[in-house]
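*Asks:* attaching a predicted model along with its sequence, questions to come.
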Amino acid sequence: MRLTVFWERMADHFGAGCADTLARDHVMSELGGRTVHEALAAGWNAKDVWQVVCTVMSVPAEKR
């Protein structure tokens, strides 16, 4: 998954402002105690990060 697709999905589900806030501020143990931004900067694959976000934030299956 390209980063542009990842951020489009984040904005589509959470709204542009909330997606950035979530990605910047919400630490997820499933990402090794990192935020989305930190996980991506550490080299995590965007698809893997998206799957974690979907699980943690209960994103409906049709949006995954």
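*Replies:* Received, thanks.

*Asks:* every contact and neighbour count from this point should use C-alpha atoms.
*Replies:* Will do.

*Asks:* so which bits of stretch 33-47 are buried?
*Replies:* Using 16 or more other CA atoms under 10 Å as the test for burial, stretch 33-47 gives Arg34, Thr35, Val36, His37, Glu38, Ala39, Leu40, Ala46.

*Asks:* now do the same contact list for the last one.
*Replies:* By CA atoms under 8 Å, 6 or more residues apart in numbering, the contact list for Ala46 reads Met1, Arg2, Leu3, Phe6, Leu40.

*Asks:* below is an additional structure, to be compared with the one above:
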Amino acid sequence: MRESELWRRLEIVLGPDYVRSWAGSQVMAELGGRTVIEALADGIEAKTVWRACWAVLELPESQR
């Protein structure tokens, strides 16, 4: 998964006005105590970040 796809998916789920705020403030244990923005900056793959977001947001299996 490309980073642009991750952002597209998050925008669909969270909305364009909230996505960046959420990605910069939601600390996830699944990402080693990082936010989405920190995880991507640290080189964690977008697919791994998406899976963590998917779990935290409790999205349906169809969006995995």
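*Replies:* Done, it's in. Keep in mind that what you see is a predicted model, and the values were worked out from it rather than measured.

*Asks:* just to revisit the earlier point, quick one: buried ones out of the contacts of Ala46 of structure 1?
*Replies:* Judged by 16+ other CA under 10 Å, buried ones among those: Leu40.

*Asks:* quick revisit: now, the buried residues of stretch 33-47 of structure 1 that are in helices?
*Replies:* Applying DSSP state H to the buried residues of stretch 33-47 of structure 1, the entries found in helices are Val36, His37, Glu38, Ala39, Leu40, Ala46.

*Asks:* which residue sits closest to the aligned partner of the first one in structure 2 in space, ignoring its chain neighbours?
*Replies:* Counting by TM-score structural alignment, Val36 of structure 1 lines up with Val36 in structure 2. If you skip the residues right next to it in sequence, Val36 of structure 2 has Ala23 as its closest partner in space, 4.9 Å away by CA to CA, 6 or more residues apart in numbering.

*Asks:* and Met10 of structure 1, by the same measure?
*Replies:* Ala19 is the one closest to Met10 of structure 1 (CA to CA, 6+ apart), at 5.5 Å.

*Asks:* now His26 of structure 1
*Replies:* Here the nearest residue to His26 of structure 1 in space, its sequence neighbours aside, is Thr35; by CA to CA, 6+ apart that works out to 5.6 Å.

*Asks:* nice, that's everything, thank you.
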